[in-house]
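Novice: got a predicted structure here, sequence first:
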Amino acid sequence: MELGSTDTCRSGAAAPQRGVPRILLVIPCFNEEASIGDLLGEIAATDRPYHTLVVDDGSSDATSAVASARSPVARLTQNLGIGGAVQTGIKYASRQDYDFCIQIDGDGQHDPREIETLLNAYARAPTNITIGSRFIDNAGFCSTRMRRAGIRLIARALNALFTGGRITDPTSGMRLLDRRAIAFFAKAYPMDFPEPISLAWAMRAGLTVGEIPVEMRARENGVSSIDGLKSVSYMIRVLGYILLARIARRS
């Protein structure tokens, strides 16, 4: 892994005053040269004291070059997948003693203005993990019909098998982690199907999960890695992993 200078690991306004929570935005990317520059520009335009870390997951395009003009970049020498990329950022947040680690995707689907929505929700009712959900208000882009059906089944499985939260959008890649969640996931994080499986692991360990409605956008560039028949395979395999997590809790 190659990591640029962290002295300016931020995007936005001047350095926060003492006592203001330190917030790291972890942005996993794989071949997102067409999107990451605009996204970092939007983050800077919020004029909030966010620190950013782009995790380039072995991209073959100019993702790192584009991102490094606006943000520190952790460049992975080989593709680890979304789980490995996200945990790279979480480990950095743990080592640098951040109060919050917020994951947003590098493809532009997550509006940076919604980051404040997550933080406000945490301030009102703190939970170790706060998810930005597409399905509470059903505003904005909500994915395809087949994928929505699969997400509902995964959510029902998590809600039926674990306590710690009522979840509608377990595959959302927009989520806030507080200090307890950062410490937990810095030690171990699922490499396969990390969004829903990480929730199963967290709830199994007694961490709390909350949701807040956010509005997401359709991907403008690139294609999703989970489309068509892949979404059916994804759903079946995730349900299996969730059941295994529940069984492990009992043993």
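Specialist: Sure thing, it's come through.
Novice: all contacts plus neighbour counts: C-alpha atoms, from now on.
Specialist: OK.
Novice: make sure residue 212 is indeed in a strand.
Specialist: Yes. Residue 212: assigned to a strand according to DSSP: H, G, I helix; E, B strand; the rest coil.
Novice: this is the comparison structure:
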Amino acid sequence: MEYTLKKSLGQHFLKDESVCHRIVASLKEDTFSRLVEVGPGGGALTKYLLEIPDIDFKAVELDDEKVTYLEHTYPSVKGKIIHQSILDVAIPFEEQFTVVGNFPYNISSQILFRILEWKKHVPVMIGMFQKEVAERVASASGSKEYGILSVLVQAFYEVEYLFDVPQSAFNPPPKVMSGVIKLKRRETVCDMKSERAFFVLVKAAFNQRRKMLRNPLKGMFTPETLQQEIFTKRAEQLSVADFAALTFLMK
């Protein structure tokens, strides 16, 4: 049984078995009893995930044709596929679950925001992204890659860049390199006024990342507060802790 690749869904299917083995090995470094695979596609990873003993497994797949293909090729996956987009799906488990996937590149940022919505349930995520996105999530303050995604994800998760994946590992080969990262939920999170205040502040700060913070943030703080030295810095110079502390000074 064959399947077609759909550009509209950002489909690039993994064909390199060694990459699959490395992802599964990274996954097994932590214990888990529930696992959600996002975008199983042609089942390159799925066939190994189905072999992990004593876990409750679910896969989230939007594409009808891939659902049919997976159920035909890997009969044990029947009844375990949630036939929806990861962006629309209800939380797959009420208990703690790990997330893994070769994520569709066209919605990779939205998938990370989804993980943040589910962070109380997701202690670990291992995902493949476009290398540029993977580096952005893992980058430290002061670097040019450091941005909204870096701060918001790192506030709640420790991020580890695991390895690069070349274009040749996929069918069809994407135009860009890929990278696999691991998110591990932090035991303690910086104090902040509220998560909503933190998200709003970080997004506004990076909206004009070349300017001193007092420009993009002027509506959020009193004129007196904006005289503090921290507001002469640019967004990329602030750590996660700096942003969290600033939320308490917001109007």
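Specialist: Arrived safely, thanks for sending. Quick caveat: nothing in here was measured; it's all calculated off a predicted structure.
Novice: tell me how they score on TM after superposing.
Specialist: A TM-score of 0.37 describes the superposed chains when it is computed by TM-score structural alignment, normalised by the length of structure 1; 134 aligned residues with a C-alpha RMSD of 4.7 Å.
Novice: just checking, next helix/strand downstream of the helix or strand encompassing residue 202 of structure 2?
Specialist: When elements are assigned from DSSP states H and E, residue 202 of structure 2 belongs to helix 195-207. Next along the chain after helix 195-207 of structure 2, taking DSSP H and E as the criterion, comes helix 240-246.
Novice: ok so, going back, packing partners of the helix holding residue 202 of structure 2?
Specialist: helix 148-156, helix 240-246 (3 or more C-alpha pairs under 8 Å, 6 or more residues apart in numbering; DSSP states H and E).
Novice: buried deepest among those helices, which one?
Specialist: The highest mean neighbour count among these, using mean count of other C-alpha atoms under 10 Å, belongs to helix 148-156: a mean of 22.
Novice: which strands and helices sit next to it?
Specialist: Other elements packing on helix 148-156 of structure 2 under the criterion 3+ C-alpha pairs under 8 Å, 6+ apart are helix 108-117, helix 131-138, helix 195-207, helix 240-246.
Novice: quick one, the third one and helix 148-156 angle?
Specialist: Following axes from the mean of the first three to the mean of the last three C-alpha atoms, to 10 degrees, one obtains 150 degrees for the angle between helix 195-207 of structure 2 and helix 148-156.
Novice: picking that back up, dump the helices and strands packed on helix 148-156 of structure 2 to TSV, plus distance to residue 184 of structure 2.
Specialist: Below are those laid out as TSV (distance: least, C-alpha to C-alpha, whole Å):
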stretch	distance to residue 184 of structure 2
helix 108-117	11
helix 131-138	12
helix 195-207	19
helix 240-246	16
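Novice: need the winner for burial among those helices.
Specialist: Ranked by mean neighbour count, those are led by helix 131-138 with a mean of 21 (mean count of other C-alpha under 10 Å).
Novice: so what does that helix touch, helix or strand wise?
Specialist: Where contact means 3+ C-alpha pairs under 8 Å, 6+ apart, helix 131-138 of structure 2 is packed against helix 148-156, strand 157-165, strand 178-185.
Novice: 6 Å - rerun?
Specialist: Applying 3 or more C-alpha pairs under 6 Å, 6 or more residues apart in numbering; DSSP states H and E, one finds that helix 131-138 of structure 2 contacts helix 148-156, strand 178-185.
Novice: in TSV: those, plus distance to residue 98 of structure 2.
Specialist: As requested, those are exported to TSV (distance: least, C-alpha to C-alpha, whole Å):
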stretch	distance to residue 98 of structure 2
helix 148-156	15
strand 178-185	10
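Novice: just the strands in the stretch 51-200 of structure 1 please.
Specialist: Secondary structure of the stretch 51-200 of structure 1 by DSSP state E, counting those that start in this stretch: the strands cover 73-76, 100-103, 129-133, 175-177.
Novice: a markdown table please, covering the ones you listed and showing mean neighbour count.
Specialist: Shown next, in a markdown table, are these (neighbours: other C-alpha atoms under 10 Å):
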| stretch | mean neighbour count |
| --- | --- |
| strand 73-76 | 23 |
| strand 100-103 | 26 |
| strand 129-133 | 27 |
| strand 175-177 | 24 |
